[in-house]
Each structure stands twice: as structure tokens, then as C-alpha cells.
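Student: 3D model of this:
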Amino acid sequence: MQEDFLHYVWQHKKFDASNLKTTDAEPVSIVSVGQHNSNSGPDFFNAQLKIDDQLWAGNVEIHIKSSDWFLHNHEQDKTYDNVILHVVWEHDTNIYRKNNTAIPTLELKDYTFTSALNNYNKLFSKKNHWINCENEFESVDGFIIQNWLERLYFERLERKSEDINQLLKTSKNDWEAVLFKMLAKNFGLKVNADAFLSMANTVDFSIIRKLQNSQTSLEALFFGQADLLNADVEDAYFQNLVKEYQFLKQKFTLNNNNVTSVQFFRLRPPNFPTVRLSQLASLYHKEQNLFSKLNTINNIEDFYTLFSVQTSAFWDSHYTFDKVSKTSKKQLTKTFIDLLMINTIIPIKFAYAKYQGKQVEADIVKLMQHISSENNSVIEKFNALKKVSTSALQSQGLLQLKNEYCSKNKCLQCAVGNTLLNK
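Tutor: Sure, this is the predicted structure:
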């Protein structure tokens, strides 16, 4: 039994309210169950109850056992002085406010609908299941799931916008600088995300603005700060980068002492950090005011055009500085741009709109619906239960669902879980 279940039972009146009585046999009539409080303090605010023909207005506190009141030291907390009813599953002791006045107690055990209890036990009794509702997920109406996934996606965006706001504080409120750091992180993908971000954090964005007219200078800056120019390579391109980096290092007083080392291990060659850093340099050489441009377009094809960049010529025949490879153009793929859209571009557009007090939810939904669904183990497992992810909007919502609800057993706060409990 979880306390959250009792919150659910009380909030949705999943009990026989026609003949309620306190543990002292006083009749209870519910005018309003109150407003659910998910923060500290009593569980429901502003409830209205008739207890023994006396109308009361105040708060309701809910526990599994009455003695939990003392376990949580509520008798010493004046925040709970306005509790007018203590709702419990099992009554095992009388409880009191800080001033020693008794609080009426309602024991829900004998009033709760059997169907609600059975559905709850059915949902939470699953063992060795990937998610609690694994066997029932397919039966939930698709309209309910899709609406819930859209809401979850914006819940995920809200969390990401908090991270962006933290970056903004450390970037002197420079949105272009924030965008650069986020792009750098996501150009590194999962393996080199931290390394690329640490590299970006060592470079004031004003330096990048000054170097944007020269792709070579940008490459020298990125490679040098990522500590990739310390090898013994005779190639003229490499030697030119070393020379340029030494000049930039002295001119801008650069250091990379705290930069995380990049990794090549277990990466496909197109994702090597050398290739990705050259592409990042190409992007900033091509686009002088990238953040401004991102906020003027909302068509997915325009984003694909904007990010249509490739490495400098040297990398057409290399993946590393010291080894020649088969010649191929190394351009950002549509799949990679989709990842940038999901993890960087759309979150920063959303955060900036919030910063300006603008509503862009409709534009964001439209964009996300035009981006293909991500393909990973979580999405595959959900789609195996019921085909629900056809775009990035749904796949991001499913990731939020699994990480923040399923894995934390928060079925009672989930639209899917509520649907199954209400059967």
C-alpha cells in the first residue's frame, strides 16, 4: 500500500461516501475534498467537510497509519494546526495538534471500493515486468496515450529549459554562447558530450565571433582546446593547425587544463571527434548569427538547409590526423540534424520563448511531428506493446514516461495508470 493510492482514493472519491463515520462514530459528509498539494504541508488544502453536523473548512492530511502523524512529527508543526480530518487506511492511535486538541480520523479501509483496490493491486503486484502496466498498456485508448505523451513532452522541455537557464547565467546572458555550448555538447553525442562541453566552456564566445571568417582558425581553436594537436604528425594541414593554435593560445590567453579527454573507442568513424569538431567549425564559419536565424524559421526543411554543412577538405580523406582513408564527403546527415533539433534547437527555442513571455507550443508540436521517432530500446519496447511512437514528439514523451513515471512507480500520477485504475 502506497500513500499515493490513498491520495488517489480521496481525490477521486473511490469510496462509499454515503455513510462515512470517524473512528469516534461521528458522521462525515464531504462538501469538497480540497486541492491536492504535491509540496510540503498537508496533503489537501481548503477542504470542506461536515463532521457531526458542524461545517468545517481546512486541510486534510493522509497517512497509511494514524501513528504516522507522530512518526512525521506533525504534532510539533504548526503547519498542521489547520488539519480538520486525518484520513488513514488503518487507525492505530488517536492523534493531536500542537495545542493538544484531538483531530477526527477517518479510516478508509472499510469504505474504499473493492474495484479500486483490486485494480491497484493488479497494477502494482507485477514482478519482473518492464513496466507495471505491461500487460494492459495495449488496451488503453490511443487518444488518451497521445494526449498524455504530448503533455509529457512539454514536461520534459520544461526540465531542459531549467538546464538552459543555468547555462545562460554562466554565459553572461548571451543566448548565442548558450547555443554554442549546447551544440558542442550534442555534436559530441553520448560518448563525447561531456568532453565537447568542457571544451566549449574554455572558450569565451566573443573569441568565436572574432574567428568566424576563418574556418582554419575555428578548427585550430576547437582541436587545440580539445587537446587533439599534441601528436607528432608531419602533415602540412596538421602543422598549420598547430601553428595557428599556438598563435590563438597566446593572443587570447587560452588554457585547456580542465578539459575532459575525447574518446574514439567504440565509435563509428563518422562520429569520431575529429570529424564532428570540423563540422562544428564549418557550421560557425558558414553562419555568423546562428541563434537569430534559428528563431526566425519554423519549417523543418529550412533547418535541414541551415545545418547542411560538411568538414573541411582534409577530412574528405581522413578520419584521424595520421591515417588516410577512402575519400568521402562527411556532411551532417538528416538523422544527426534530427538529434540536434530534438536535443538542442527546439529546447533552446522553447526556453527563449519562455524568457520573452511568448507562446510557441503549437509551432514546436508541428516541428516535432515532422521529425522521425527516435529508435532506441525504450521506444522499441513501448512500440512492441502498442504502436504509439511515429514521431519525435511521441518518442520524447515515452522517454519521459519511462524515466519519470514507470521507473519510479508513479502510476497514480500517470494518465495510463489512472485509466487502468478507473476500469
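Student: Could you use CA atoms for every contact and neighbour count after this?
Tutor: Noted.
Student: Please tell me I have it right and Leu183 contacts Leu340.
Tutor: Yes: Leu183 is in contact with Leu340 according to C-alpha atoms under 8 Å; the separation is 7.2 Å.
Student: Then Val259 would be within a helix, right?
Tutor: No: counting by DSSP: H, G, I helix; E, B strand; the rest coil, Val259 is not part of a helix but coil.
Student: residue ranges of the strands in this structure, please?
Tutor: Using DSSP state E, the strands assigned to the chain run over residues 20-21, 27-32, 35-36, 44-51, 54-65, 83-90, 105-107, 318-320, 323-324.
Student: Please identify the deepest-packed of those strands.
Tutor: Most buried of the strands of the chain, by mean neighbour count (mean count of other C-alpha atoms under 10 Å): strand 105-107, with a mean of 24.
Student: what's the spacing between the most centrally placed residue in the chain and Ala195?
Tutor: Nearest to the mean C-alpha position of the chain, counting by C-alpha atoms, centre = their mean, stands Arg156 at 3.6 Å. Distance, Arg156 to Ala195, using C-alpha to C-alpha, to the nearest Å: 24 Å.
Student: Could you count how many residues lie near Ile303?
Tutor: Ile isn't right for residue 303; it's Phe. Residues lying near Phe303 (other C-alpha atoms under 10 Å) number 18.
Student: Hmm, it is touching Ile297, no?
Tutor: Yes: using C-alpha under 8 Å, Phe303 makes contact with Ile297 at a distance of 7.5 Å.
Student: quick one on the thing from earlier: a markdown table for the strands of the chain, including distance to Lys423?
Tutor: Output for these, formatted as a markdown table (distance: least, C-alpha to C-alpha, whole Å):
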| stretch | distance to Lys423 |
| --- | --- |
| strand 20-21 | 24 |
| strand 27-32 | 24 |
| strand 35-36 | 22 |
| strand 44-51 | 25 |
| strand 54-65 | 24 |
| strand 83-90 | 22 |
| strand 105-107 | 24 |
| strand 318-320 | 57 |
| strand 323-324 | 64 |
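Student: One more, please, to line up against the first structure:
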Amino acid sequence: MQEAFLHYIWKHKKFDVLNVQTTQYESLHINTVGQHNHNSGPDFFNAQIRIGEHLWAGNVEIHVNSSDWFVHNHEQDKAYDNVILHVVYNHDTNIFRADNSILPTLELKSYIPKAVFLNYQGLMHAKAKWINCENDFSSVDDFIVGNWLERLYFERLEEKSKLISQLLEKSHNNWEAVLFHMLAKNFGLNVNGEALLSMARSIDFSIVRKLHSKPEQMEALFFGQAGLLTEDCQAPYFLKLVSEYRFIKQKFNLTNEGVLPLKFFRLRPENFPTIRLSQLAMLYSEHHGLFAKIIETQDKNELYALFKTEASLFWKTHYTFQKTSKMLKKGLSKAFIDLLLINTVVPLKFAYAKAVGKTDNSLLINLISDIAPEKNSIVSMYDYLRPIAKSAFQTQALLQLKNNYCDKNRCLQCAIGHALIAK
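Tutor: You can find the predicted model right below:
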């Protein structure tokens, strides 16, 4: 038995609430269970409960055993003086208030339906499963799953907004700079995301603005700050970038201290940081006021056109500075632009709308729902259990579900878990 299960039972009234009484045989009527407290102090604040003839307002504390009150030293903590009801699974001792009266106690053991307890046990003690509800995931009602995935998607957006808020604070509310930082991070994908973010943060965005009409200088700036212009290479293009970077570095008093090193190992050549940095430089050379364009554009195809850019001429025959390769245009693929829309554009639109007081997210839902589903092992496994990933809207929600709920055994905080426990 876990306290978390008892919290769930109390919070959602998953017990025989109409026929309960205290261990002192007083009648008990629960007006409100209170507000769940996830910090220190009693488990539920501001409950309203009628015990016998008296209506009480105060806090509720929950334990597996009554004696846990003493195990946790609550008798020495003033924060528990206004507890009006002690809810336990097993009542093994009386708890006394400061005036020596007995604290009313509800023993849940005989009031929890057996089926609910068995469903909980089966869910939380599943062995060798990818997720706890693996065998029953497909049986949950479509309406419940759909509503839960929508909530999870916006929960994921809220988490991504935290990084945006941090970047906003550090850039003094410069949304263009935040977009630049976010794009740099996501151009680097998982392997080089943090490194390219550190590169972007080493550059005042005003410099990017000043160089936007000079693509070669923009490339020199990005490659130089990323630490890619220090190798021994005699290619004319490389030497030109080195010369441009020396000038830019001195002019703007730049330093790349704190910029993380880039990785090439085990990357597909099209994802080499050299290619991605050139594409990012070309994007900012082709578009002035990119943030405003992104905020104004709601159509997916118009956003594809906005991000339709290629690495510069040198990179048509190279993946690195040293080695020549077969002639090939290196533009942003549709799949890569989808990732930019999912991880940069939509979160930024969400954060900006929230900042200016717009609460209608229907356009965002339409946009994310129009983007193809992501392909990864997590999405594939959920789809195997139940065909569910129809767009990026679902795949993002499924990633949130797996990482923040399934992997952490948070079935009691999950609508799917609730449905399976209560069935």
C-alpha cells in the first residue's frame, strides 16, 4: 500500500463516501476534499467536512497507518495543528490533539471497492512491461485518451515555454533573439543542440541584424563562434571565412568562451554542424524580421516556403572543410522543417500568444495537427499497442506521456491510469 494511492482515493472519492464514519463511530459527510498539496505540510488544504453535528473547515492528512503520524513527527509540527481529519488505510493507534481530544480518523480499508484496489495493484506491479498499462492501453475509451493527449500536448508546450522565458529574460524581452537561440538549438538536433545554443548565446543578436545582407560574413560569424575555423585548411573558402571572422571578432569584440564543442561522430553527413550552420546563416541572410513573419504566418505551406533555404555554394560539394564530395544541393528537408515547426515555431507562437494575452489556441492545434507524425521508437511502440499517432499533435503528447508519466510510474496522475483503475 502506498500513500499516493490513498491520495488518489481521497481526491477522487473512489470509496463509499455515502456510508463512511470515523473510527469513533461518528457520521462523516465530505463537502469538499480540499486542495491537494504537493509541498510540505498537510496533504490537503481547506477541506470542508461534517463530522457528527459539526461542520469543520481545515486540512486533511493521509497515511497508510495511523502511527505514521508519529513516524513523521507531526506531533511536533505546528503546521499539523489545524488538521480536522486523519485519513488512513489501517487504524492502529489514536492521535490526540493539543487539548488531548482524539483527532477524528477515517479508516479507508473497508470502504475501498475491491476491484479498484486490485486494478491498482495490477497496474502498479506489472512486471517486465514497456509501460504499466501495456496490456490494457487499447481498451481505454477513445474520448478519454483524446482529451488526455490534448492536455498532455499543452503541458509539453508549457514546459518548452520555460526555456523561452529564460531566454527572454536574458535577452531583455527580445523575441527575435529568442527565435535565433531556439532555431540554433533545434538546428543542432539532440546531438549538437546545446552546443549551437551556446554558440547563439555568445552573439548579441544586433550583430546578426547588421550582417543579414552579407551571407559570407554571417557564415564566418557562426563558424568562428562555433570554433570551426581553427583547423589547418588551405581551401580558399575556408581562408576567406577565417579572414572575415577575424575582422568581425575584432569589430564587435567577440569571445567564444563557454561555447560547447560540436560533435560529428555518428551523425549522418546531412546533419553535420557545418551544413546546419551554413543553412542557418543562409536563412538569416534571406529573411529580415523572421520572428514577425513566423508569428503572422498560420499556414503550414507558407511556413515551409519561409524555411526553404540551402547551404551556400561551397557545401554543395562538401560536408567538411577538408574533403570534397559529390555535387548535391543541401537544403532543409520537409522532415527537418517539420521538426523546426514542432520544436521552435509552435512553442514560440504559444509563448508569444500567452505573453500578449491571447488564450485561443485553436490555430495552434490546427497547425500542429496538420504536421506529419514524428517517427521514433516511443511513437512506434504506442502505435503498436493502439494505432494512435495521426499527426505531430499526438506524437508530441505521447512523448510527454512516456517521459513524464509512464517512465515515472505516475499512473495515479494519468487519465488513462484513472480509467483502468476505476473500471
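Student: TM-score, when you put one on top of the other?
Tutor: Comparison of the two superposed chains (TM-score structural alignment, normalised by the length of the first structure) gives a TM-score of 0.96, and 423 aligned residues with a C-alpha RMSD of 1.5 Å.
Student: hang on, the earlier thing: who are the neighbours in contact with the closest residue to the residue nearest to the centre of the first structure other than its chain neighbours?
Tutor: Spatially, and ignoring its direct neighbours in sequence, Arg156 of the first structure is nearest to Gln400 (6.3 Å; C-alpha to C-alpha, 6 or more residues apart in numbering). Gln400 of the first structure makes contacts with 152-153, 155-156, as judged by C-alpha atoms under 8 Å, 6 or more residues apart in numbering.
Student: from the residues you listed, which two are the most distant?
Tutor: Farthest pair in those (C-alpha to C-alpha) is Leu152 and Arg156. Separation: 6.2 Å.
Student: need the contact list for Asn90 of the second structure.
Tutor: Asn90 of the second structure makes contact with 64-66, 107-109, according to C-alpha under 8 Å, 6+ apart.
Student: Check Ser317 of the first structure too.
Tutor: Residues in contact with Ser317 of the first structure (C-alpha under 8 Å, 6+ apart) are 324-328.
Student: Dump these into a markdown table; add distance to Phe45 of the first structure as well.
Tutor: Output for the contacts of Ser317 of the first structure, formatted as a markdown table (distance: C-alpha to C-alpha, whole Å):
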| residue | distance to Phe45 of the first structure |
| --- | --- |
| Val324 | 70 |
| Ser325 | 68 |
| Lys326 | 69 |
| Thr327 | 68 |
| Ser328 | 65 |
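Student: Closest one of these to Phe272 of the first structure?
Tutor: Nearest to Phe272 of the first structure, judged by C-alpha to C-alpha, of those is Ser325 at 13.2 Å.
Student: ok, that closest one touching His318?
Tutor: Yes: using C-alpha under 8 Å, Ser325 of the first structure makes contact with His318 at a distance of 5.1 Å.
Student: Now Met124 of the second structure. Nearest residue, chain neighbours left out?
Tutor: Per C-alpha to C-alpha, 6+ apart, closest to Met124 of the second structure is Asn132, 6.5 Å.
Student: Do I have it right that the one you found meets Gln121?
Tutor: No: between Asn132 of the second structure and Gln121 there is no contact under C-alpha under 8 Å: 10.6 Å.
Student: Compare these two and say which is more crowded by neighbours.
Tutor: Taking other C-alpha under 10 Å, Asn132 of the second structure and Gln121 do not tie; Asn132 has more neighbours (21 against 14).
Student: Need the counterpart of that one in the first structure.
Tutor: Structural correspondence for Asn132 of the second structure with respect to the first structure (TM-score structural alignment): Asn132.
Student: Hmm, its match is touching Ser407, no?
Tutor: No: contact between Asn132 of the first structure and Ser407 fails when scored by C-alpha under 8 Å: they sit 9.0 Å apart.
Student: so how far is Asp322 of the first structure from Ile348 of the first structure?
Tutor: 37 Å.
Student: okay, these two: which has more neighbours?
Tutor: Ile348 (25 against 13).
Student: and that one, what does it touch?
Tutor: Ile348 of the first structure neighbours (C-alpha under 8 Å, 6+ apart): 161, 164, 179.
Student: The last one and Leu290 of the first structure, how far apart?
Tutor: Right, the one you point to is Leu179 of the first structure. On the measure of C-alpha to C-alpha, Leu179 of the first structure and Leu290 of the first structure end up 8 Å apart.
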